[in-house]
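Asker: My questions are about this predicted structure, shown below with the sequence.
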Amino acid sequence: MKTEFEAVPLTKNESKKRFEIEVDGYFAFINYGETDNQIALVHTEADPELAGTGAAAAVVEKTLEFIKESGKKLLPFCPYVFAFIKKHPEWKIIVDEKFAAYDKL
């Protein structure tokens, strides 16, 4: 994660069902679904003003850390999150082994 995002807090916006970070009034976020044991990440997006800044990668990394600390298992349905984990295989430890594409990570 780029250093300029390290101090930016992650918010779990339960009313919008998304994890988000805010940078200069703009948002990068991941839509999620949740059960008692799992968190499914469905879609990652950043406001156009944040394009190319690394904000999307930062919200992914912060969200993965949140899931790790929660003790829940991850279902990475979002292609961006899936690709992030493929690039950073140390995060595979939080992916639910029952996830259909687990062996492709």
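Answerer: Okay, I see it. Numbering: from 1, shown residues only.

Asker: drop to CA atoms for contacts and neighbour counts, all remaining ones
Answerer: Will do.

Asker: Buried residues, the lengthiest helix in the chain. List them.
Answerer: Of all segments of type helix in the chain, defined using DSSP state H, the longest is helix 55-70. Using 16 or more other Cα atoms under 10 Å as the test for burial, helix 55-70 gives 55-64, 66-68.

Asker: structure B:
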Amino acid sequence: MAEAIDVVMNEATHRFEVTLGGETAFAEYSLLRDALVLPHTVVPAAFEGRGVGSALARTALGYARQHGLKVKPICPFMAGFIKKHSEWQDLVHPDFRARLGLPA
């Protein structure tokens, strides 16, 4: 059975985090009045292929949706995830839509 991926929003470090086997994967964030900025994601090589990056992205984007925030995906991983998963594209901030090749 696959190991459950538990993503935690760590407000002290401004990161969504997953810790497995003593290592931590994370997606940094900053909150603006109307947006969630996602500047950087780190997934250790030991986590690759286990869905950790996708879990981080879904949690961060879900947080944005729940709180009525638009997303500014500066991080190439987050931008790529959104491009591949159309169900999250409505969250992209107008200033970032062209960067992702999305209609205005």
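Answerer: In hand now; what should we look at? For clarity, every value in this text was computed on a predicted model and none was experimentally measured.

Asker: before we move on, the earlier item: in structure 2, which residues correspond to the longest helix of structure 1?
Answerer: Mapping helix 55-70 of structure 1 onto structure 2 (TM-score structural alignment) gives residues 52-67.

Asker: per the alignment, His93 of structure 2 corresponds to what in structure 1?
Answerer: By TM-score structural alignment, His93 of structure 2 lines up with Asp96.

Asker: Look at its match and say how many residues are nearby.
Answerer: 18 (other Cα atoms under 10 Å).

Asker: Next up, the contacts around the closest residue to it other than its chain neighbours.
Answerer: What sits nearest to Asp96 of structure 1 in space, not counting adjacent residues and going by Cα to Cα, 6 or more residues apart in numbering, is Lys73, at 5.0 Å. Counting by Cα atoms under 8 Å, 6 or more residues apart in numbering, Lys73 of structure 1 touches Asn37, Gln38, Ile39, Ile67, Ile94, Val95, Asp96.

Asker: before we move on, the earlier item: how far apart are the longest helix of structure 1 and its match in structure 2?
Answerer: Average distance, helix 55-70 of structure 1 versus aligned residues of structure 2 after superposition (mean Cα distance after the TM-score superposition for structure 1): 1.1 Å.

Asker: If you count contacts, what does that helix end up packed against?
Answerer: Here helix 55-70 of structure 1 touches strand 18-23, strand 26-34, strand 38-46, helix 79-87, going by 3 or more Cα pairs under 8 Å, 6 or more residues apart in numbering; DSSP states H and E.
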